[in-house]
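In: A structural model of the following input is requested.
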Amino acid sequence: MRVPHIYEPAHLELGMEFDLGDDAAGHIGRVLRMQSGEQISLFNGEGGEYLCEILIAGKKQVRVKVLEFNEFECESPLAIHLGQVISRGDKMDFTIQKSVELGVSEITPLFSERCGVKLAADRLAKKHQQWQKIAIAAAEQCGRNRITTIHEPIALEQWLQQSTNATKLTLHPRAEHSIKTLAAPSSGVRFLVGPEGGFSDEEIVSSHNNGFIDIRLGPRVLRTETAALTVLSALQLEFGDLGN
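Out: Okay, here's the model as predicted:
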């Protein structure tokens, strides 16, 4: 049986005994219904994972002891920052979940001219928290020991103007370049995915003026939730862990 892989944002060291936080304890005690004597794997996002034994298992309290540390990592050698214009319904949740599974390092939700999502400040803050929780759950599921950073949503133009040494890419079905024609990125990749309605002409010009290169993956126009995952897969195959 696979040992459950759980995120616990706490300082961890060999031999220590402590109570898990509410989220981890709830998952262990109420969802998985694990018992004392069973083992779990904890990670705190700082690298590696800790094998722990459950000492007390209840619905409100789960106490564990750290038995050993494993330096195992499954991070991609390619740092990828996705700039994703916020999509409607559960499409954004899906994109974040699957992008984490595919090894993305950072995600910034963006507002563009044709973005169909309008949220008040309080609802946007709750959405941001929800997206980070989705990223944590995806890391637990796929065995990552690092947490993808979900940045606070900002305007597209702000993100385009951020200083970076990364290779900057935008997906476009009629672009001259393909991923195979790109030189291997030396400082990671930032790539931009637009909304259901696409970018305006002004936004496309702005992306070019800020150093973004149009790339194509084929002749078809991809949906926004398909585009991010397709580009991520192609980048990992060409320059990241899928190609090794």
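
In: contacts and neighbour counts: CA atoms only from here.
Out: Will do.

In: ok, so what distance separates the residue nearest in space to the middle of the chain from Ile134?
Out: The chain has Val100 as the residue nearest its centroid, 3.5 Å off, counting by CA atoms, centre = their mean. Distance, Val100 to Ile134, by CA to CA, to the nearest Å: 9 Å.

In: residues in contact with the residue nearest to the centre of the chain?
Out: Contact analysis of Val100 by CA atoms under 8 Å, 6 or more residues apart in numbering lists 135, 138-139, 148.

In: Repeat the analysis, applying 10 Å as the threshold.
Out: Contact analysis of Val100 by CA atoms under 10 Å, 6 or more residues apart in numbering lists 106-107, 134-139, 141-142, 144, 146-149, 229, 232.

In: One more, please, to line up against the first structure:
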Amino acid sequence: MPRFFYPLPLAIGEQVTLPDTVAHHCHVLRLNPGDTIVLFNGTGGSYVASLTSIDKKRAAAEVKTFDSSEVELPYAITLAQALPESSKMDWIIEKAIELGAAGIQPLAAQRCVMRLSGERAEKRRLHWQGVIESASEQCGRNRLAQLGEVSDFKQWIAQQDMHKRLFLSPRAEHSLADWVKHHPAQALTIMIGPEGGFSEQEEQLALQHGAIPLSMGSRVLRTETAGLAALASITALWGG
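Out: Down below sits the predicted model:
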């Protein structure tokens, strides 16, 4: 059944007017009144609903049943990604959601080519939120990953109330795979540098604030590959 994100509370028996984008998608799919769709609002579980009306710009549905099933990882992984060039961030976020990331933290690092601030940063953040919603629709997740504000690396790394942080570096002496094999499943943040990696100063700051340097092996991965490879490696070893 087609799955759609609905950004409001849902309840069995309720008649809901679907967002314009969802109505348009239903029209493109040539759905008709009586057809069944799945709605989720990002807080857990999903609802089966039946279309009651539809045209090119509007659609409504009646909520029928609730399904509490979840496909989340049993541990929370946040991807702290330094801003890459162009539209790479869209692809990184989309694939990270498919792989189960519970959070996305955009970072402004020294070597970032893209610079975002003020209204431009907020506009980009709203766009990324849409990427998270669309990716969640596609991959079957009922809980939306948390998206952080674009943060300066130095300010973000200085925060103390965070779970364990791992930063990937080709200069690290120990591998991510070995570390994961010898530690129990737990909440983590994976830190990925931009093109060119984190600067030496940033790596020193990360070490000073307790981050753990790990490598992905002998080959140097691109910024759009490293975080996704790390996510896949962790879930392969810890399960989920």
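
In: ok so, going back, confirm the residue nearest to the centre of structure 1 sits in a helix?
Out: Yes: assessed by DSSP: H, G, I helix; E, B strand; the rest coil, Val100 of structure 1 belongs to a helix.

In: mind checking what it lines up with in structure 2?
Out: Aligning on TM-score structural alignment places Val100 of structure 1 opposite Ile97 in structure 2.

In: where along structure 2 do the strands fall?
Out: 3-5, 15-17, 36-40, 46-54, 59-67, 77-82, 103-108, 146-147, 151-152, 165-168, 188-192, 212-214 (DSSP state E).

In: How much space separates the residue nearest to the centre of structure 1 from Ala228 of structure 1?
Out: Val100 of structure 1 is 11 Å from Ala228 of structure 1, by CA to CA.

In: residues near whatever residue of structure 1 lines up with Ile157 of structure 2, how many?
Out: Counting by TM-score structural alignment, Ile157 of structure 2 corresponds to Leu160 in structure 1. If you count neighbours by other CA atoms under 10 Å, Leu160 of structure 1 ends up with 21.

In: what's the answer for the one 10 residues further on, then?
Out: Using other CA under 10 Å, Thr170 of structure 1 has 20 other residues around it.

In: now do Cys115 of structure 1
Out: Other residues close to Cys115 of structure 1 by other CA under 10 Å number 18.

In: For it, what is the corresponding residue in structure 2?
Out: Checking TM-score structural alignment: Cys115 of structure 1 goes with Cys112.

In: From Ile150 of structure 1, how far out is the nearest residue to Leu82 of structure 1 once chain neighbours are set aside?
Out: Spatial nearest neighbour of Leu82 of structure 1, chain neighbours left out: Ile107 (4.7 Å); criterion: CA to CA, 6 or more residues apart in numbering. Taking CA to CA as the measure, Ile107 of structure 1 falls 5 Å from Ile150 of structure 1.

In: Also Ile134 of structure 1?
Out: From Ile134 of structure 1 to Ile150 of structure 1 the distance is 10 Å (CA to CA).

In: and for those two, which residues touch both?
Out: In contact with both Ile134 of structure 1 and Ile150: 96, 128, using CA under 10 Å, 6+ apart.

In: circling back to that earlier point, mutual contacts of Val100 and Ile134 of structure 1, please.
Out: With CA under 10 Å, 6+ apart, Val100 of structure 1 and Ile134 have common neighbours Thr148.

In: Now do the contacts for the nearest residue to Ser186 of structure 1 once chain neighbours are set aside.
Out: Once flanking residues are discounted, Ser186 of structure 1 sits nearest to Ala166: 7.4 Å by CA to CA, 6+ apart. Residues counted as contacts of Ala166 of structure 1 (CA under 10 Å, 6+ apart) are 79-81, 185-191.

In: again, only this time at 6 Å
Out: Shown in contact with Ala166 of structure 1 (CA atoms under 6 Å, 6 or more residues apart in numbering): 187-189.

In: Quick one: residues contacting the counterpart of His174 of structure 2 in structure 1.
Out: The alignment partner of His174 of structure 2 in structure 1, by TM-score structural alignment, is His177. By CA under 6 Å, 6+ apart, His177 of structure 1 lies in contact with Ile215.

In: Relative to Phe43 of structure 1, how far out is His177 of structure 1?
Out: According to CA to CA, His177 of structure 1 stands 39 Å off from Phe43 of structure 1.

In: same question, Ala135 of structure 1
Out: Plainly put, Ala135 of structure 1 is 14 Å away from Phe43 of structure 1 if you go by CA to CA.

In: just Thr148 of structure 1 next, same as before
Out: Distance, Thr148 of structure 1 to Phe43 of structure 1, using CA to CA: 13 Å.

In: Could you give the separation of the longest helix anywhere in structure 2 from the chain centroid?
Out: Scanning structure 2 for the helix with the most residues, using DSSP state H, yields helix 118-139. How far helix 118-139 of structure 2 lies from its chain's middle: 9 Å, per CA atoms, centre = their mean, to the nearest Å.

In: just stretch 145-161 of structure 1 next, same as before
Out: 11 Å.

In: cool, and stretch 62-75 of structure 2?
Out: Its chain's C-alpha centre and that of stretch 62-75 of structure 2 lie 18 Å apart, by CA atoms, centre = their mean.

In: Check stretch 157-171 of structure 1 too.
Out: 17 Å.
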